[in-house]
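J.: Here is a sequence with its predicted model. Questions after.
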Amino acid sequence: MTTTNHEHGPAIAATGLRKSYGDKAVLDGIDIQVPAGTIFSLLGPNGAGKTTVVNILSTLISADGGQARIAGHDVATEAQAVRAAIGVTGQFSAVDGLITGEENMLLMADLHHLSKDEGRRVTAELLERFDLVEAAQKPASTYSGGMKRRLDIAMTLVGSPRIIFLDEPTTGLDPRSRHTMWQIIRELVSGGTTVFLTTQYLEEADQLADRIAVLNGGRLVAEGSAEELKRLVPGGHVRLRFSDPVAYERAATALRETSRDDEALTLQVPSDGSQRELRAILDWLDAAGIEADELSVHTPDLDDVFFALTGSPVTADNNTADNVTADNKTVKETVR
């Protein structure tokens, strides 16, 4: 049996994607590779082009240049095949509040041309999976924000997509609902689904993503795992606290490139937080017969990475191009 190339290729592959609105270049040559069964997160300030990327890859709008393949299908020439392989949950809920949760699900089943029996079976399974059975007969307008988001994703899964685009799926949710959504996303991926996630919450990308790309000014300015990105930013250090002023002075004199706090008797030693560097510091302290009362390791987080790479967040006034693809609704920047 001969296998097609895309069965072993990436779930999502894009090269040189370009998109402009008027004289504003929103995407200026974007390359993306997402292996099947992984979570890829796209970070960036408002107006960076995150939604534009999702809309191009999901065939909602066309790129001005470049190529993209989803599940092996070209988004420009095989749009129907791409749509059959994907599910999309946008920033703004697709739930119809005038009908019940179950009716929303059955409507999606009809749109996917499922038989009546198959539609009811899939609906029942997904309502149970997303803990919506009790609310299934109530109008969706009565649902909480977290329940609407769960219903939104359940509706996306009716067609059994292999690849799901989640465009800021937890914006506006309370912490409990956000953690519930994270668990749902993890379960999807453990079942083999590929997730392309855009988010304003850096913790979300840190918690979920196998790989993270940072989009700024129409370009990808960095890509890697959360740990790889954190190592791009200086500022990691080992903090040593002493109660003995003599030991503190000996350590401060002998350790190079150390920042002192004479009042608190603490030293900061630059470090990338690796086990090797930590062991070297401990070995030196032991060899010198110096004992610190407290040792703690501090590494940059994604907040540090984000602001080092993007500078100040782009204000809503400057993100007209991306707002075109978000129904002209402004999503408030929640990154501090």
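T.: Everything's here; your move. No experiment lies behind these values; they were computed from the predicted model shown.
J.: all contacts plus neighbour counts: C-alpha atoms, from now on.
T.: Will do.
J.: Can you tell me the SS state at residue 28?
T.: Three-state call for residue 28 (DSSP: H, G, I helix; E, B strand; the rest coil): strand.
J.: cool, residue 189 as well?
T.: Following three-state DSSP, the label given to residue 189 is helix.
J.: how far away is residue 85 from residue 189?
T.: Relative to residue 189, residue 85 is positioned 15 Å away (criterion: CA to CA, to the nearest Å).
J.: whoops, I mixed them up, residue 254
T.: From residue 254 to residue 189 the distance is 50 Å (CA to CA).
J.: go on, residue 131?
T.: Note on residue 131: its distance to residue 189, by CA to CA, is 19 Å.
J.: Please say which of these two ends up with more neighbours.
T.: Higher neighbour count among residue 131 and residue 189: residue 189, with 18 against 13, using other CA atoms under 10 Å.
J.: hang on, isn't the more buried one packed against residue 38?
T.: Yes - between residue 189 and residue 38 there is a contact at 6.3 Å, judged by CA atoms under 8 Å.
J.: list residues touching both of the two?
T.: residue 195 (CA atoms under 8 Å, 6 or more residues apart in numbering).
J.: which one is residue 85 nearest to, not counting chain neighbours?
T.: residue 161 (5.0 Å; CA to CA, 6 or more residues apart in numbering).
J.: That neighbour: what secondary structure?
T.: Applying three-state DSSP: residue 161 is coil.
J.: Check the one 10 residues further on too.
T.: Here residue 171 takes the coil state, with states given by three-state DSSP.
J.: Where does the residue lying closest to residue 326 once chain neighbours are set aside fall, secondary structure wise?
T.: When the adjacent residues along the chain are set aside, residue 326 lies closest to residue 51, with 7.2 Å between them (CA to CA, 6+ apart). According to DSSP states H and E, residue 51 maps onto helix 50-57.
J.: then this one, side by side with the first:
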Amino acid sequence: MHVEASPGEVVAIVGPPGSGRTTVLLALAGRFKLSAGRVDLTGAAALGYVPDVSEPESVLTVAEHLRERLLLVGRSPAAEVDWHGLDPAMRGFELSPFQRQVLGLVLARVGDPRLIALDVTDEGMNADERERLWELIAEVAAGGAAVLLTARELDESRVSTVIRLGGSEPAEPVQVAEPVQVAGPGERDGVAGPGERDGVAGPGERDGVAGPGERDGVAGEKGARK
């Protein structure tokens, strides 16, 4: 498998449950140790919402999640962000799947990463919520970050590249659209290298400082659940 993701591109990993979507996602984001091959990243990578790996802490409010993340990256806890409709007073256990995805992207963007990875973008949401999530993903990509995501199925016109898993043939990425933003000369950012821990992860990731939702600090191993 050979995959390249430039700033502004959206790369989708598509397949049924158990096809290895989350494992590939975490490997490309540098959160899963590879036994062969390599992944290179120029710049920081961050995780959005990845169930069992990077998810909200149940007892913390949305505002507390943000405050913790801002402090983690050395920014003022009073910094203003776009909540995209989230209620800052809601606690982690109250968030719907859609709200968890939104919080994951809000937190991931705090550190201005070059790559953001998010899982299960088509599960647990109604049609309106899925459309709103895609609008937010497009906004993130238009801001210059490469986006990696997983889904069972999707509208391929929304993404730059699709990696299909679960078939009889080895997965091959297929470019289906022009990038939202073209990289500069020589740029090929947005794919994380094994072992790199740059930037800020999605909700619950630690990067050396305790935060909501991580499970013993080994994010990648959780991804194998799919």
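T.: Looks like it came in fine. Remember, predicted model here, so these are calculated numbers, not experimental data.
J.: Could you quantify their similarity as a TM-score?
T.: Between these two chains, after superposing, the TM-score reads 0.71 (TM-score structural alignment, normalised by the length of the second structure); 182 aligned residues with a CA RMSD of 2.6 Å.
J.: burial measure for the counterpart of residue 100 of the second structure in the first structure, as a count.
T.: Mapped onto the first structure by TM-score structural alignment, residue 100 of the second structure lines up with residue 148. Using other CA under 10 Å, residue 148 of the first structure has 21 other residues around it.
J.: what sits up against the host helix or strand of residue 148 of the first structure?
T.: Remark: residue 148 of the first structure resides in helix 145-156, with elements defined by DSSP H and E. By CA under 8 Å, 6+ apart, the surrounding residues in contact with helix 145-156 of the first structure are 87-89, 93-95, 101, 104-105, 108, 126-127, 130, 132, 140, 169-170, 172-174, 177-178, 181.
J.: so what's the most centrally placed residue in the first structure up against?
T.: Closest to where the C-alpha atoms of the first structure average out (CA atoms, centre = their mean) is residue 41, at 3.2 Å. Neighbouring residues of residue 41 of the first structure by CA under 8 Å, 6+ apart: 196, 197, 198, 199, 205, 209, 210, 211, 212, 213.
J.: Next, the alignment partner in the second structure of it: secondary structure please.
T.: Under the alignment (TM-score structural alignment), residue 41 of the first structure pairs with residue 12 in the second structure. Following three-state DSSP, we place residue 12 of the second structure in the strand state.
J.: what number of residues lie near the closest residue to residue 90 of the first structure other than its chain neighbours?
T.: Distances taken as CA to CA, 6+ apart place residue 167 nearest to residue 90 of the first structure, at 4.8 Å, with adjacent residues excluded. When neighbours are counted by other CA under 10 Å, residue 167 of the first structure registers 23.
J.: what does residue 167 of the first structure align to in the second structure?
T.: Applying TM-score structural alignment, one finds that residue 167 of the first structure aligns to residue 119 in the second structure.
J.: can you check residue 268 of the first structure too?
T.: So, by TM-score structural alignment, residue 268 of the first structure is left unmatched.
J.: What are the neighbouring residues in contact with the residue nearest to residue 326 of the first structure?
T.: Residue 51 of the first structure neighbours (CA under 8 Å, 6+ apart): 167, 198, 322, 325, 326.
J.: switch to 10 Å and redo it
T.: 42, 57, 90-91, 166-168, 198, 322-326 (CA atoms under 10 Å, 6 or more residues apart in numbering).
J.: Check the spacing between the counterpart of it in the second structure and residue 173 of the second structure real quick.
T.: Aligned counterpart of residue 51 of the first structure in the second structure: residue 22 (TM-score structural alignment). Noted for residue 22 of the second structure: a distance of 16 Å to residue 173 of the second structure, by CA to CA.
J.: just residue 26 of the second structure next, same as before
T.: Where residue 173 of the second structure is concerned, residue 26 of the second structure sits at a distance of 17 Å (CA to CA).
J.: Next one: the spatially most distant residue from the centre of the second structure from residue 19 of the second structure, what distance?
T.: Within the second structure, residue 168 marks the point farthest from the mean C-alpha position, 27.1 Å out by CA atoms, centre = their mean. Counting by CA to CA, the separation of residue 168 of the second structure from residue 19 of the second structure is 11 Å.
J.: Ok, residue 139 of the second structure next?
T.: For residue 139 of the second structure, the distance to residue 19 of the second structure - CA to CA - is 28 Å.
J.: And for residue 131 of the second structure?
T.: Distance, residue 131 of the second structure to residue 19 of the second structure, by CA to CA: 25 Å.
J.: who has more neighbours, these two?
T.: Ranked by neighbour count (other CA under 10 Å), residue 131 of the second structure and residue 19 place residue 19 first, with 18 against 13.
J.: which residues touch the residue lying closest to that one once chain neighbours are set aside?
T.: Spatial nearest neighbour of residue 19 of the second structure, excluding adjacent residues (CA to CA, 6+ apart): residue 166 at 4.9 Å. Residue 166 of the second structure is in contact with 14, 15, 16, 17, 18, 19, 20, 21, counting by CA under 10 Å, 6+ apart.
J.: from those, which is closest to residue 177 of the second structure?
T.: Residue 177 of the second structure lies nearest to residue 14 out of these, by CA to CA, at 15.8 Å.
J.: Correct me if wrong: that closest one contacts residue 172.
T.: No - in this structure, residue 14 of the second structure is not within contact of residue 172 by CA atoms under 10 Å, at 11.2 Å.
J.: Which one's more surrounded, the two?
T.: Here residue 14 of the second structure and residue 172 are compared on neighbour count by other CA under 10 Å; more neighbours surround residue 14, at 23 against 13.
J.: From residue 69 of the second structure, how far off is that one?
T.: 30 Å.
J.: same question, residue 115 of the second structure
T.: Taken as CA to CA, the span from residue 115 of the second structure to residue 69 of the second structure is 17 Å.
J.: just to revisit the earlier point, superpose on the second structure and give me the mean offset of the helix holding residue 148 of the first structure.
T.: Average distance, helix 145-156 of the first structure versus aligned residues of the second structure after superposition (mean CA distance after the TM-score superposition for the first structure): 1.7 Å.
J.: Which neighbouring elements make contact with the helix or strand that that helix is followed by?
T.: Downstream of helix 145-156 of the first structure, the first helix or strand assigned by DSSP H and E is strand 163-167. Applying 3 or more CA pairs under 10 Å, 6 or more residues apart in numbering; DSSP states H and E, one finds that strand 163-167 of the first structure makes contact with strand 39-43, helix 50-57, helix 79-85, strand 86-89, helix 145-156, helix 175-190, strand 194-198.
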